[in-house]
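1. Pasted the sequence and its predicted model underneath.
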Amino acid sequence: MNFINIVGIIFAITVMLFAMLFGNPQPMKMLNAHGAIIVLGGTMACVGIAFQLPRALSMVRVFFKGILTTSLSRDINKQIIQEMMVMAEAFRNNDPKLAEMIDAVKDPFMKESLTAITDEVLDPSRLLKVLHSRVNTIYERYADDAKMFIACGKYPPAMGLMGAVTGMIFLLGSLGEPGAEKSIGPNMSIALIATLYGIALANLFIIPVGEYLQEIAKRIRTKNFIIVEGIRHIQTRQNPVVLAEELNSFLLPSERVDWKSLGKK
């Protein structure tokens, strides 16, 4: 469970409600079915047209899986390198428990990569090409999900403006009626609520989700490239220390594995 994202979503909703209700003598006027229908309905229609229905419906799955459950710790790459060092030593020594060690690997991509070595279906060079292709495929899929959310961020404000214009048309159309001057202010505020809904939906939820998925895609790609490079060293039965030094090249100095301290433990 990704608690940070959950807290962020709750905080965004709280800020929105606080801004709408605090100091407002008539908070119920902030609720407007006309604006909500145009913004939500219009956005869903645009998304369905732009991405086709099956792909659009997958956004719900991506939201719950990517935002509420997917979480990569900042030291994930360091952990990967340390685990690759252990596996490199096991392969060098033909550890009898190698199969059990591979089964215990938690990262799916690392697990299937190590299994591919033991299966010996592909020669080393071809296996590396296959793994690189898989890295790119995984990244492109995550990046596509991110682009989809970011692209959808332009629809709610536009639908909100449409709702505001619709409300203004109704307002101007009633100006000739008796007592119309008393309803100008209230009707104007109702017309603008649709714009508020659209801006809030886009900038508090949709766009941040897309940018988060974009960041996750980049971090997963880096992690997987580290794994592929580690596989290359394991194939040649490279020394774990050499492997660590090579893989540290992917990380900033503060993030790198200190293999010297590991040897002292």
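-> On my side now, so go ahead.
2. going forward, measure contacts and count neighbours with C-alpha atoms only.
-> Will do.
3. What residues does the residue lying closest to residue 76 once chain neighbours are set aside make contact with?
-> Distances taken as Cα to Cα, 6 or more residues apart in numbering place residue 223 nearest to residue 76, at 7.7 Å, with adjacent residues excluded. By Cα atoms under 8 Å, 6 or more residues apart in numbering, the contact set of residue 223 is 76, 77, 80.
4. go with 10 Å
-> 72, 76, 77, 78, 80, 81, 109, 110, 135, 217, 250 (Cα atoms under 10 Å, 6 or more residues apart in numbering).
5. Show me what the helix or strand containing residue 159 is packed up against.
-> In this assignment (DSSP states H and E), residue 159 forms part of helix 155-173. Counting contacts by 3 or more Cα pairs under 10 Å, 6 or more residues apart in numbering; DSSP states H and E, helix 155-173 packs against helix 33-36, helix 42-51, helix 184-201.
6. Taking helix 184-201 as reference, get the angle to it.
-> 170 degrees (axes from the mean of the first three to the mean of the last three Cα atoms, to 10 degrees).
7. Okay, buried residues for helix 155-173 please.
-> 155-168, 171 (16 or more other Cα atoms under 10 Å).
8. picking that back up, Produce a PyMOL select command limited to the buried residues of the contacts of residue 223.
-> Of those, the buried ones can be selected in PyMOL as follows, counting by 16+ other Cα under 10 Å:
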select buried, resi 77+78+80+81+109+110+135+217
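9. In addition, the following structure is provided for comparison:
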Amino acid sequence: MNIFSIIFLVVSFGSMIGAFILEGGSPTMLAAGSAAIIVFGGTIGSVGLGTSPKKLKNIPAMLKIIFTAKEKDLVEIVNYFKQLSFKTRKEGLLSIEAEITDELDPFMKKGLQLVVDGVDPQMVKTILEFELESTYDRHKENAAIFESAGGFAPTMGVIGTVMGLVQVLSNLADPSVLGEKIAVAFIATLYGVGSANLIFLPLGARLKDLNNEETKEKQLIIEAVLLMQEGANPNILAEKLKGFLDKKQIKRFDEINNEGIQ
């Protein structure tokens, strides 16, 4: 479980509700069943109308990824390929076959299998890059579902507010309850804008961020596989792959390898 996602979600809602309470409001004042039905029901309906059923079925899997995804350890991958490069230079490319197990990352496994099968380097690059592009586009489309919901929700909120005000204006006989009814009407706008900016758009942004991380990881793997296939010196291979790392990751990589030398 990605605890940070849960923490920031709680902080978002907690800040809004906490500030409302500090201003003298009560959490029960924010509860409006009719507004929730209009906003969330309308948003779900609009998203469902504009999205294929096949993609909608992936939403539970997307949410699982958002709240359980682990940070990509690029340092470990660079170090893995450096050690594997030492092995192939000593025992040949066919020695990689022993490394191809079910525990290995599927994309990495595919790249190594292509090398073992003796596929031409240019074809290896083409195959892996095509899979990378396909994965990137698919994940981008998944993120667009939440971004779409983030666009519909505020509009549904406005619709809910207008519907509420229509009821208010059609019944002005009792001025004493007008304030309460108007407040309830505006809850729909709150739900729409709040859900868009606290739930839907952040979820879409998180998926895009995870997609970018995965893309970077796969680009590193492609480069590593090709360098290893051409028989690059392990140290040269590592130096080139370090270009995918940030300063902290490079420092950590150097520390790990310096410990191995001592």
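-> Arrived safely. What you are looking at is a predicted structure, and each value in this text was computed from that prediction instead of being measured.
10. Pick the one among the contacts of residue 223 of the first structure closest to residue 150 of the first structure.
-> Comparing those against residue 150 of the first structure with Cα to Cα picks out residue 217 as the nearest, at 13.8 Å.
11. Against residue 60 of the second structure, how distant is the aligned partner of that closest one in the second structure?
-> Aligned counterpart of residue 217 of the first structure in the second structure: residue 211 (TM-score structural alignment). When distance is defined by Cα to Cα, to the nearest Å, residue 211 of the second structure is 17 Å away from residue 60 of the second structure.
12. Map residue 91 of the first structure onto the second structure.
-> Checking with TM-score structural alignment, residue 91 of the first structure has residue 88 as its match.
13. Is its match in contact with residue 229, as I believe?
-> Yes - assessed by Cα atoms under 10 Å, residue 88 of the second structure is found in contact with residue 229 at 8.9 Å.
14. Does the residue most central in space within the second structure lie in a helix or a strand, and which?
-> For the second structure, the residue nearest the mean C-alpha position is residue 207 (2.0 Å; Cα atoms, centre = their mean). Element membership for residue 207 of the second structure, per DSSP H and E: helix 201-229.
15. Give the next helix or strand downstream of that helix.
-> From helix 201-229 of the second structure, the next helix or strand downstream (DSSP H and E) is helix 234-241.
16. so where in the first structure does that next one end up aligned?
-> Going by TM-score structural alignment: helix 234-241 of the second structure matches residues 240-247.
17. And the contacts of the matching stretch?
-> Contacts with stretch 240-247 of the first structure, where a contact means Cα under 10 Å, 6+ apart, come from 77-78, 80-82, 84-90, 92, 225-234, 237, 248, 256-260, 263.
18. Could you give the number of residues near residue 187 of the second structure?
-> 24 (other Cα atoms under 10 Å).
19. isn't it right next to residue 157, touching?
-> Yes - with contact defined as Cα under 10 Å, residue 187 of the second structure counts as touching residue 157 (8.0 Å).
20. any residues in contact with both of the two?
-> Counting by Cα under 10 Å, 6+ apart, the shared contacts of residue 187 of the second structure and residue 157 are 35, 36, 193.
21. Would you agree the first one is in contact with residue 164?
-> Yes - with the criterion set as Cα under 10 Å, residue 35 of the second structure and residue 164 qualify as a contacting pair; they are 8.8 Å apart.
22. Find residues that contact each of these two.
-> 184, 185, 186, 187, 188.
23. Would you list the buried entries among the residues you listed?
-> Among these, those that count as buried by neighbour count (16+ other Cα under 10 Å) are 184, 185, 186, 187, 188.
24. Mean distance between stretch 214-232 of the first structure and the second structure after superposition?
-> Mean deviation of stretch 214-232 of the first structure relative to the second structure after superposition (mean Cα distance after the TM-score superposition for the first structure): 0.8 Å.
25. quick one: that stretch to chain centroid distance?
-> On the basis of Cα atoms, centre = their mean, to the nearest Å, stretch 214-232 of the first structure sits 16 Å off its chain's mean C-alpha point.
26. does the residue of the second structure positioned farthest from its centre sit in a helix or strand, and which one?
-> Distance from the C-alpha centroid of the second structure, by Cα atoms, centre = their mean, peaks at residue 173 (51.6 Å). Counting by DSSP H and E, no helix or strand carries residue 173 of the second structure.
27. For it, give its distance to residue 184 of the second structure.
-> Distance, residue 173 of the second structure to residue 184 of the second structure, by Cα to Cα: 18 Å.
28. go on, residue 234 of the second structure?
-> 67 Å.
29. and what of residue 159 of the second structure?
-> Applying Cα to Cα, the value for residue 159 of the second structure to residue 184 of the second structure is 13 Å.
30. Need the residues touching each of these two.
-> By Cα under 10 Å, 6+ apart, residue 159 of the second structure and residue 184 have these common neighbours: 35, 165.
31. coming back round to it: how much does the match of helix 234-241 of the second structure stray from the second structure?
-> Stretch 240-247 of the first structure, aligned to the second structure and superposed, deviates on average by 0.8 Å (mean Cα distance after the TM-score superposition for the first structure).
32. Please point out which parts of that stretch sit buried.
-> 240, 241, 243, 244, 247.
33. From the chain's centroid, how far away is it?
-> Computed by Cα atoms, centre = their mean, the chain-centroid distance of stretch 240-247 of the first structure equals 30 Å.
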